[in-house]
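In: Dropping the sequence and predicted coords here.
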Amino acid sequence: MNRIANKLVEISSRKPRWVYAALLLLTLGVGSQIPRITIDTDPENMLAESHPARTFHNATKTQFAMHDAIVVGVVNDEHSQGIYNRSSLTDIYNLTRSIQAIDGVINADLMSVSTVDNITQAAPGTLRFEWMMPQAPQSETAAQQIQTDIERLPLLYDTLVSQNGKAAAIYVPIEDKNESYRIAEQIRAAMDKYDGTEQWYITGLPVAEDQFGVEMFVQMGVSAPLAGLTIFILLFVFFRNIPLIIAPMVVAMATVIVTMGLLIGFGFTVHIMSSMIAIFLMPIAVVDSVHILSEFADRYKPGEDLNVVVKDVVGQLFTPMLYTSITSSVGFFSLMLTPIPPVQIFGAFVGFGILFAFIVTIVFMPAYLTRMSDQALANLQQAMHQGVSARGTRIGRVARSIGNIATGYPRTLLVGFGVIFALSIWGITQIQINDNPVRWFKSDHEIRVADRVLNHHFAGTYNAYLVLTDKREQQTPANLLAVDAMPESLRDWRQQTLADISAGNHAEQLQNLIFAIDDKLFGDVTASETAYLEAVMAMTETADSQGKTFQNPQVLAYIAGLQSHLGASGLVGKSNALPDVVKVVNRELHSGKANDYELPDTASGVAQTLLQYQSSHRPNDLWHFVTPDYRSSLIWLQLTSGDNQDMSAVVSLVRDYISANPLPEGLTADWAGKAYLNVVWQDNMVAGMIDSLIGAFIIVFVMMIILFRSLVYGVLAMLPLTLTITFIYGLIGLVGKDYDMPIAVLSALTLGLSVDFAIHFLERARATYQQTNSVKQTMAMMFAGPASAITRNALVIALGFTPLLFAPLVPYITVGVFLASIMAISALVTLLMLPAAMSAIRSIVFKPAN
């Protein structure tokens, strides 16, 4: 290893300008890709495009014409009639018309009080479909009539207007969810024109995700420079020499630019995780440089040969730096084992960035240090000794105090760490897996405020879809027109008929076959042909009737029973499904009174209600609940919470209900909707993180044994990271912090960087003992020098993440808090646990040199 290090130092020292030029060209060349950046905050992309849950979700949206929607809400708490007053309804009417004029809005499916039908009875057996609010109400009486009409329609009540009458909603379906921020901004501009007593809100997952993307882009441009500034200030405090600390800043900036440039250049979008790459790499990239600067500042004396000192410093640190870089990158590369694409990309590029930073450090730092002027070196010596008391620097005094505790009370410390470990294991069992894109914003953000207000008033702004499908095999026209029983004279007619009716879905083919047989029967046919055709006609009509599963009253009754069970559970705000449509139309076809709000007794009765419903102004609304062949139906669930814990509870509720009340024969139930996709990717992430963590742990353990050529030292190296990981995640469980996406990936950083400190401590301790042959003297020397370097590095990394604490987005704050905590804890555990463990088993750890 030292030969490689010496060769690299020699080349870079002799050709520093070539090193500068190569690094500059590489950084500028790759960095030129950064302006091509595209932002992606869609939680769907947490799953691969081919994932079955995502495939089914997208197929369901297409099959039932479901679109991502922005939810606009209005609340009037001041008027005695809530929103059912002339002024509020006029504003809703006018805003709806403004929204319809926005490019990208699907007007046909927009739901507002002014765009839906009021269904009433014109006469017994006849329906009247009128716009609920064809124009702004001209009087308070007209406004009150709208309240009466809406409360008679379960599909609208508590969906478009809240039960307390204080709030109304406009559901704005959009063609492209990536345009939701633009559309939301135009809606906000339109809302600002109204100065009545109402409060207006905008929420919904599409606008939350797109809004996050906009703010994330801003955050990327703020956090990374702030982290760089923080690190620069820290290095100045440590070394008091600006020319010297420029070198690690160059390494950090080059690493960030090249890594992000490669990510964007390869065509990857910047997701919430990859947006943090810069802030992750900025502190990590300077770690090796700080080790070199610390050692160089301690070793160099005026008049010495710079090349010789630099070569000695890099030669001594090369092996531990190599292994710490590899172990850190392994921690991040392990994220590629997860089935979550954005996490895979994040892990791959941070892992690459760490290795790239190591290479740049080894090549650039010697070139830079050997070019420093005599005056700069003299200033370095003055700064390093300025303010140093007889007891050493402040960091040195802290390190020695930690050393006194570690070596003075080893058994007490180990018992204490054992208790902490046990409590942490219990805390891990209390972790709750949960995430919600709306909660990525702070609690006072307008998206969060709107989410709370509207979900308080309405049945819920979060959607999930339960899709029931009849999977039984159906009779095909070819099977019905059996050749073996067919008169020979009809063979040509059969072939031509099958060709003519081949287009369309199965139900359309059966209908067309009925028409074709009927036409043939009206022609010149023989008795045998008539008998055959009439038999086939009867079988086709039966197949057509039985094939329309969701016109069967028993099947609809099962759905209605499931809806009632969901509503009574308290987990679902409301559900809308085909039985609701059928019951409303059936009521109005009969008496118009509540006692007729029921399902018809026959399939033909159901068919009649649905045929009547298609005479409305919005006939295509029917196909949001059932497919045209009536073989698949959708239950739309409205949830007041987007937390995946709540969605998981709903899934379990439905599973238990189906277990106790089996689905009608041939039916299957599957889930779709963004709330459900969150559950799927969270489950995949947890399983993937466990696999990646275990895999990385084993790899790092093997690397430690190889590095130290000792099983004992390998085990010692793993102690700090084991306790740190366990403690951090145990603490998460104990304090009740949800295990979300940012928290999940922190395990990789904990594993990589916690072992870094241990490597440096153990490597230097073993080398020092070979020189002193005294455990006491070895520990004293360790806490006089190397411990200070470890403390200094921990401060650089921990404080380097603190700019994230001021971010407006919760995931960034979470990362900042926990990364700073992880670095502080892992360094402290290393400096306390390792000396205590080594002292407790000194006879095994410290062996005299031969």
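Out: Done, it's in.

In: contacts and neighbour counts: CA atoms only from here.
Out: Will do.

In: ok, now which ones touch Ala840?
Out: Contacts were defined as Cα atoms under 8 Å, 6 or more residues apart in numbering; by that measure Ala840 touches 410-411.

In: ok, now how distant is it from Arg709?
Out: 21 Å (Cα to Cα, to the nearest Å).

In: What ranges does the protein have for its strands?
Out: Using DSSP state E, the strands of the chain run over 69-75, 117-123, 126-131, 167-173, 199-203, 462-470, 574-576, 632-639, 667-672.

In: would you turn those strands into TSV with mean neighbour count and distance to Ser334?
Out: Formatted as TSV, these follow (neighbours: other Cα atoms under 10 Å; distance: least, Cα to Cα, whole Å):
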stretch	mean neighbour count	distance to Ser334
strand 69-75	25	37
strand 117-123	18	55
strand 126-131	17	58
strand 167-173	25	40
strand 199-203	21	36
strand 462-470	22	33
strand 574-576	23	42
strand 632-639	24	36
strand 667-672	18	30
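
In: export the ones you listed to CSV and tack on distance to Leu653?
Out: CSV is the format used below for the strands of the chain (distance: least, Cα to Cα, whole Å):
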stretch, distance to Leu653
strand 69-75, 26
strand 117-123, 33
strand 126-131, 37
strand 167-173, 27
strand 199-203, 27
strand 462-470, 12
strand 574-576, 14
strand 632-639, 13
strand 667-672, 13
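
In: Contacts for stretch 323-333 next, please.
Out: In contact with stretch 323-333 (Cα under 8 Å, 6+ apart) are residues 344, 346-348, 350-352, 354-355, 358, 693, 696, 699-700, 703, 707, 748-749, 751-753, 755-756, 759.

In: For Val680, which residues are in contact?
Out: The contact partners of Val680, taken as Cα under 8 Å, 6+ apart, are Ala53.

In: next up, a second structure to put side by side with the first:
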Amino acid sequence: MLVKFLKIIISHPKITFFGTLFICLFLSFFTLRMSVDASAESLLLEDDVDLKTFREISKHYKNDNFLILAFEPKNGNLFSRTNLSKIEKIHHDLENAPLVERVFSIINAPLLQSSENTDLKELLKNIPNIQSKDINQTKAKNEILNSPFYKNNIISKDGKVAGIVIYLKPDDIYNQLIEKRDHATNEKNKNQIRLAIKQHQDKQKVINKQSLDFIKNIVKKYEANGDKLYLGGVSMIADDMISYIKSDLLIYGISLIFLLGLALYYFFRSWRFVFLPLFICFISLSAASGVFALLNFQITVISSNYVALVLIITLSVVIHLITHFIEISQTHPDAKIQRLVLQTLLAKAKPSLYAIVTTMIGFFSLILSNIEPIIKLGIMMSIGIGLALIFSYLFLASILVLLKPKQYHKKEFKFNFLKFCAKISLDSKKRYIIYGISCVAILTSLFGISKLRVENSFVNYFRDGSEIKKGLLVIDKNLGGTLPLDVIIRFKNNQINTDSNNTLDSFEDEFENLEKKDTYWFNSQKTRLAKKVHEFLEHQKFVGSVLSLNSLLILGKNINNGEDLDDFALAFLNENLPQNFKQDLISPFVNIKNNELRFTMRIVDSDPNLRRNEFLIKLNENLHELLKNDNVQIQITGIMVLYNNMLQSLFSSQFDTLVFVILAIFILFIFVFRDLKFSTIAILVNVIPLSVVFALMGLCQIPLDMMSITIAAIAIGIGVDDAIHYIYRFKEEIKTKTIEEAIINSHLSIGSALYYTTISIVLGFSVMMSSNFIPTIYFGVLTVFVMILLLSGSLFLLPSFLISLYSKNSKISNQYIKHTNI
């Protein structure tokens, strides 16, 4: 069947070429529909219980979506008239930005201790700020610098950096769609809602981009005077990630064309074998991208690597075919081009198919994770490399026939290198050294892998010196941290003031009814717990800013001549504070309807000693211990929890992924090689180098992140190609030759293709090191390293295993080794 099909397409090269080209161009047309998604939601677990809790809590408290603009004046005097005037202008400009709901800074921060008016009732009618006429500027400065609400939030402890909080309008439509999706009863309805969510997000992205660009232009405008302004926040990080992804895709494309072009000319010394592989690679990539667009797949931080991966794997297939074509062209110089092409495609049909299938299995294993972008990457790569094999065969079958026959030559020194590798394996003493190194690698891996850890530092995701990292560091170190985290303390609905032990039973119902009214919600137990938890959180390492009801209690004590506010004073403030001030001083920390207190924190994300998962586990344990006798419910939520859940899910699923990949490929090996020993050898040759890479990460304290955690599936998927091609060729050679000749010939033939493909892969992944995104750089470096180890395994360890396997039946001639010209 395959022979007939190949004969047909080879016999009609023009129809095959133009027909395939038309299909590719048609699919490529849809590539323009692909969009980039770097939103926080794209990396979260859809079924995460904590995510549902986070969204539910967000309904109780508004203004969770915000940006922070740090202002550092050139002259260092933040409270000078000139600088206050600048902040006021920035403040006013930001209020006019699209999607901005309100702006909070030292300009409009309410001041209750700096006015000459000491009557609280009168003061609450018209709360002054630092720009008010009757304000005492010295007192105002001291109040802002020492206020529990402002210090380490909208002003640094040293008073040199001001923070301007930009609250963005909530996306009510998105929230409603998410709620509908979560309550959908069947998968069909969920998919329809998911499509509606995507369509809404596409529209919203344009509006968000306009708003952020507007804000960035304001920043540039005021930076012209020499003052320093730094913008940070989740939306800002997402926008910069999108810019980096688009930049990386452009750099990948241009750099890969140049580097792979040089490599191909270095391999084949023929321009036709430079342009032909590059043409097939990029037309296949464009067609695959069109398919992804038709499937409504979006490019994320993780899946942006599909460009380099598809190009590299397609090139690997093409190089194997071209290398074999050149080899048989030299062996049969007088044969017709059609026969040479047919023999090449037939000879490589099985190993290429098996290699692609194993690679697809490696990528397809990514669906075992619960992270949608990683699942999509697995599906995208499985489709992409499947199309790569099909298009490579169709284009090569037609183009090689259409090109005029030509004599081809290989570089001789590569033969010398490959012969050297073969000689090492054939030498019994050196072979045992290879085994010894492998054993050391395995033992080292067992120790190193135990040291692996998972982290997700947003600050450290960007290059040193980049504008976004500068901004995040300034905010992180001067304005209370960058990573939001909340603690929710929920009281029982029937709970009353437990401090009043002598309350008569006859009055219980009356008190319960009174407590349902906002005025009587505040009591001594709640204020005691607010203080207890707040002070506990403030003393936790890695915690920057902490705000809660206790912040208001401290403020109240300062304006009440050092005396604590009682229940009636709190109730009075809750009833009489103007709404615009209440939304900053009470509403973010108290939800009377749901009978809960909220403690908002920001974690210092740049601290190198922060271990997020350990921190969250310990914080949860300590809070439960602290409040074990208070009969309350405790919930820790926030962006930090959600991202930590995502990475921990990936880490825990890594074992399942590896087991699935190894077992699936092992079963396929048994089917391919029909031999348990060959299958075991092929697996070991790939698992050992992969283990070394993870051991290196553990020993060098390189954390697993959202990209490097996918290396296992990707590397083993690509790496098994070498073992399949080598063993397949060796089994052909051993039928008619001695073990020595079979190893030498396998090295000189298939080893050459492995050498070419590995260099191409190394060049391809090295392009990732030019990224501004640190996880991409690590991914590139680690993948390059593992590919070099996999090539070493195929050229040294694999032949050593094969020689040991056959040595029982065939004794290797040392004389052959000594006298072979290597």
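Out: Nice, I can see it. All figures in this text were calculated on a predicted structure; none of them were measured in a lab.

In: Can you calculate the TM-score here?
Out: Remark: TM-score between the superposed chains equals 0.87 [TM-score structural alignment, normalised by the length of the second structure]; 760 aligned residues with a Cα RMSD of 2.8 Å.

In: For ChimeraX, write the selection for the buried entries among the contacts of stretch 323-333 of the first structure.
Out: Buried members of the contacts of stretch 323-333 of the first structure, identified by 16 or more other Cα atoms under 10 Å, are gathered into one ChimeraX selection as follows:
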select :344,346,347,348,350,351,352,354,355,358,693,696,700,703,707,748,749,751,752,753,755,756,759
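
In: Can you pick out the ones from the contacts of stretch 323-333 of the first structure that are in helices?
Out: Per DSSP state H, helices hold the following members of these: 344, 346-348, 350-352, 354-355, 358, 693, 696, 699-700, 703, 707, 748-749, 751-753, 755-756, 759.

In: and the nearest residue to Gln511 of the first structure once chain neighbours are set aside, how many neighbours?
Out: Leaving aside its sequence neighbours, Gln511 of the first structure sits nearest to Asp544 (Cα to Cα, 6 or more residues apart in numbering; 7.4 Å). Asp544 of the first structure: 21 surrounding residues under other Cα atoms under 10 Å.

In: how close does Asp544 of the first structure get to Gln475 of the first structure?
Out: Counting by Cα to Cα, the gap from Asp544 of the first structure to Gln475 of the first structure is 9 Å.

In: Same check on Met276 of the first structure?
Out: For Met276 of the first structure, the distance to Gln475 of the first structure (Cα to Cα) stands at 56 Å.

In: Point to the residue nearest the middle of the second structure.
Out: By Cα atoms, centre = their mean, the mean C-alpha position of the second structure lies nearest to Met706, the distance being 3.7 Å.

In: and that residue, what does it touch?
Out: Each residue near Met706 of the second structure by Cα under 8 Å, 6+ apart is listed here: 302, 456, 647, 650, 775.

In: any idea how far Pro775 of the second structure is from it?
Out: 8 Å.

In: quick one, helices of the stretch 51-200 of the second structure?
Out: For the stretch 51-200 of the second structure, applying DSSP state H, counting those that start in this stretch gives helices covering 81-95, 120-125, 137-146, 172-183, 187-223.

In: who's in contact with the shortest one?
Out: Right, helix 120-125 of the second structure. Residues outside helix 120-125 of the second structure that contact it (Cα under 8 Å, 6+ apart): 112, 117, 576-578.

In: Please convert the residues you listed to JSON lines, extending it with distance to Gly448 of the second structure.
Out: Shown next, in JSON lines, are the contacts of helix 120-125 of the second structure (distance: Cα to Cα, whole Å):
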{"residue": "Leu112", "distance to Gly448 of the second structure": "57"}
{"residue": "Asn117", "distance to Gly448 of the second structure": "66"}
{"residue": "Asn576", "distance to Gly448 of the second structure": "61"}
{"residue": "Leu577", "distance to Gly448 of the second structure": "58"}
{"residue": "Pro578", "distance to Gly448 of the second structure": "59"}
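
In: between those, which is nearest Trp271 of the second structure?
Out: Using Cα to Cα, Pro578 is the member of these that lies nearest Trp271 of the second structure, at 76.3 Å.

In: ok so, going back, which one of Met276 and Gln475 of the first structure is surrounded by more residues?
Out: Comparing Met276 of the first structure with Gln475 by other Cα under 10 Å, the one with more neighbours is Met276, at 23 against 16.

In: OK, contacts around the more buried one?
Out: With the criterion set at Cα under 8 Å, 6+ apart, Met276 of the first structure makes contact with 220, 812.

In: what does Phe280 of the first structure give?
Out: 350, 801.

In: any idea what it aligns with in the second structure?
Out: Using TM-score structural alignment, the partner of Phe280 of the first structure in the second structure is Leu309.

In: what do you get for Thr90 of the first structure?
Out: By TM-score structural alignment, Thr90 of the first structure lines up with Ser85 in the second structure.

In: roughly how far apart are its match and Glu143 of the second structure?
Out: Distance of Ser85 of the second structure to Glu143 of the second structure, given as Cα to Cα: 19 Å.
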